[in-house]
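> predicted structure and sequence below. I'll ask about it afterward.
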Amino acid sequence: MTRPLIIGLTGSIGMGKSTVAGMFAEAGIPVFDADAEVRAMQGPGGELVPAIEAAFPGSTGPQGVNREKLGAEVFADKAALARLEAIVHPAVAARRAAFLARHADKPAVVFDIPLLFERGGDAAVDLVVVVSAPAEVQRARVLARPGMTPQKLDHILSLQLPDAEKRARAHHVIDTGTSLEATRAAVAALIAALPAP
């Protein structure tokens, strides 16, 4: 049975991964956005809400999971984070498998996975594309987000593989420290050079 070429798209926080994922989608390549799937499953009426409430009482409400409240519980507690991941990861894997089945006839698909290397997901893809920008650009982008602080950013970065290591392990690097036009051209060139599945 043939299947699409699976492109693993990753990059540290603030590197422009969502923008690049959008460029792949605009070019007609289906994108599986792991974060968006998690948000949907944790939103109002989401399938993960009961299990998360059972594991973390008081962390959900009519709007689904209270991400700030849950985040505060798991932010610095590795055991709590592992409990949450044991609920979330199998559900995401099931959605990813269904996505792949729906797009089995496509030449390529993108798995947009923020922690691709950190969780060993690179073993399940054919090609790894890392989105990268200079550290000062990354920092400025992230600190412009509502509620973000230098301390929060440093903590998030401490949980992620360093950008230089991600770039070293990538098959392709898309530089987003340039103009949107240059990034779009880099994505188009990469798509044009994709091997047949």
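Arrived safely, thanks for sending.
> switch to C-alpha atoms for all contacts and neighbour counts from now on
Noted.
> kindly check the end-to-end length of stretch 97-110 for me.
13 Å (Cα to Cα, to the nearest Å).
> tell me where the chain has helices.
Counting by DSSP state H, one finds helices in the chain at the ranges 17-26, 34-42, 49-55, 67-74, 78-102, 135-143, 150-159, 163-169, 180-192.
> please identify the most buried of those.
With neighbours taken as mean count of other Cα atoms under 10 Å, those reach their highest mean count in helix 17-26, at a mean of 18.
> if we can go back for a sec, so for residue 118, which of the helices of the chain sits nearest?
Checking those against residue 118 by Cα to Cα gives helix 150-159 as the closest, at 8.4 Å.
> what's the closest one in contact with?
12, 13, 142, 143 (Cα atoms under 8 Å, 6 or more residues apart in numbering).
> stretch 163-173 too?
With Cα under 8 Å, 6+ apart as the criterion, stretch 163-173 contacts 11, 12, 117, 127, 128, 129, 130, 131, 132.
> for residue 67, give me its contacts.
residue 59.
> roughly how far apart are it and residue 52?
Distance from residue 67 to residue 52, by Cα to Cα: 11 Å.
> residues bridging contact with these two, i.e. touching both?
residue 59.
> which of the contacts of helix 150-159 sit farthest apart?
Among the contacts of helix 150-159, 12 and 143 lie farthest apart (Cα to Cα), at 13.9 Å.
> my guess is residue 92 contacts residue 35. True?
No. Taking Cα atoms under 8 Å as the definition, residue 92 is not a contact partner of residue 35, at 9.1 Å.
> okay, pairing it with this:
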Amino acid sequence: MSGRTRPFIIGLTGSIGMGKSTVAKMFVEEGVPLFDADAAVHQLQGPDGALVEAIEALFPGTTGREGVDRQKLGAAVLGNPDAMQKLEKLIHPAVGEMRLAFLEENQDRPLILFDIPLLFEKSGAESVDHIVVVSAGEEHQRERVLARPGMTEERFSHIKALQMPDAEKRAKADSVIDTSLPLAETRQQVGKLVQKLKAALA
């Protein structure tokens, strides 16, 4: 595996409430640079974000001084496939450019991490070398999600219905990180995986 011209890309994914953000931070603590797709979208839509003007032109009244009002934008595109497609045509290329810039900045690193929530659902699996699925028991997931502000059983069911079932994700994964365990044990799993991947690249 030596002689690579770019870093080895780990794709991190997992359903809602599985602890993906926590695990992403653990990879960063192990020295693996992180590209967070959600954070990139927030940046593009935040104050002075590169896409704010274009989003306002497409969906008038959905932006303000703080950038995009995510609730207003959500209301404008929810249940409207045509509007959603127009929005995605704006967002995806912009995020892609940020990802390329991130790759260039980190081209000398052995490993990098792409945090992609809908890795399987949006067919991003081909763009990574190793897929890590963050998983937990159903009760752990439910408890975490329903503890979030403004979350309801109905909303949780709706989000789950849009995501590939956890068992399917685990079956497609190259590695699974279990977050049902104490944090120290989850951190240990991440550390072992990073060492294993680095050793395979050496």
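Received it, and whenever you're ready, just let me know what you need. Just so you know, these numbers come straight off a predicted model, no measurement behind them.
> looking at the helices of the first structure, which is closest to residue 113 of the first structure?
Comparing the helices of the first structure under Cα to Cα, the one sitting nearest is helix 34-42, at 5.7 Å.
> mean distance, the closest one to its aligned residues in the second structure?
Average distance, helix 34-42 of the first structure versus aligned residues of the second structure after superposition (mean Cα distance after the TM-score superposition for the first structure): 0.6 Å.
> what packs against that helix?
With contacts taken as 3 or more Cα pairs under 8 Å, 6 or more residues apart in numbering; DSSP states H and E, helix 34-42 of the first structure sits against helix 78-102.
> against residue 166 of the second structure, how distant is the aligned residue in the second structure for residue 110 of the first structure?
When the second structure is aligned by TM-score structural alignment, residue 110 of the first structure is paired with residue 113. Noted for residue 113 of the second structure: a distance of 20 Å to residue 166 of the second structure, by Cα to Cα.
> ditto for residue 190 of the second structure
19 Å.
> then residue 114 of the second structure?
19 Å.
> spatially central residue for the second structure, please.
For the second structure, the residue sitting closest to the mean C-alpha position, by Cα atoms, centre = their mean, is residue 116 at 2.9 Å.
> okay, now the nearest residue to that one once chain neighbours are set aside: neighbour count?
Closest residue in space to residue 116 of the second structure, ignoring its immediate chain neighbours: residue 13 at 5.5 Å, by Cα to Cα, 6 or more residues apart in numbering. By other Cα atoms under 10 Å, 28 other residues sit near residue 13 of the second structure.
> what do you get for residue 163 of the second structure?
Counted with other Cα under 10 Å, residue 163 of the second structure comes out at 16.
> can you tell me which residue in the first structure aligns to it?
Looks like residue 163 of the second structure aligns to residue 160 there (TM-score structural alignment).
> can you check residue 73 of the second structure too?
Aligned partner of residue 73 of the second structure by TM-score structural alignment: residue 70.
> contacts only, for its match.
With Cα under 8 Å, 6+ apart, residue 70 of the first structure has these contacts: 56, 59.
> hang on, the earlier thing: ok, now how distant is the residue nearest to residue 116 of the second structure from residue 115 of the second structure?
In terms of Cα to Cα, residue 13 of the second structure sits 6 Å off from residue 115 of the second structure.
> kindly report the same for residue 108 of the second structure.
Counting by Cα to Cα, the gap from residue 108 of the second structure to residue 115 of the second structure is 19 Å.
> neighbour count winner among these two?
residue 115 (23 against 12).
> ok, now which ones touch the more buried one?
11, 12, 13, 24, 34, 35, 36, 37 are the contacts of residue 115 of the second structure under Cα under 8 Å, 6+ apart.
> filter those residues by whether they're kept in the first structure.
Mapped onto the first structure and checked by both residues aligned by TM-score structural alignment, their matches' Cα atoms under 8 Å, these keep the contacts 11, 12, 13, 24, 34, 35, 36, 37.
> return the closest of those residues with respect to residue 184 of the second structure.
residue 24 (14.4 Å).
> give the contact list for the counterpart of the closest one in the first structure.
Residue 24 of the second structure maps onto residue 21 in the first structure when the alignment is built from TM-score structural alignment. Going by Cα under 8 Å, 6+ apart, residue 21 of the first structure touches 9, 31, 110, 112.
> got a winner among the residues you listed for most neighbours?
If you count neighbours using other Cα under 10 Å, the busiest of the contacts of residue 21 of the first structure is residue 9, which has 30 neighbours.
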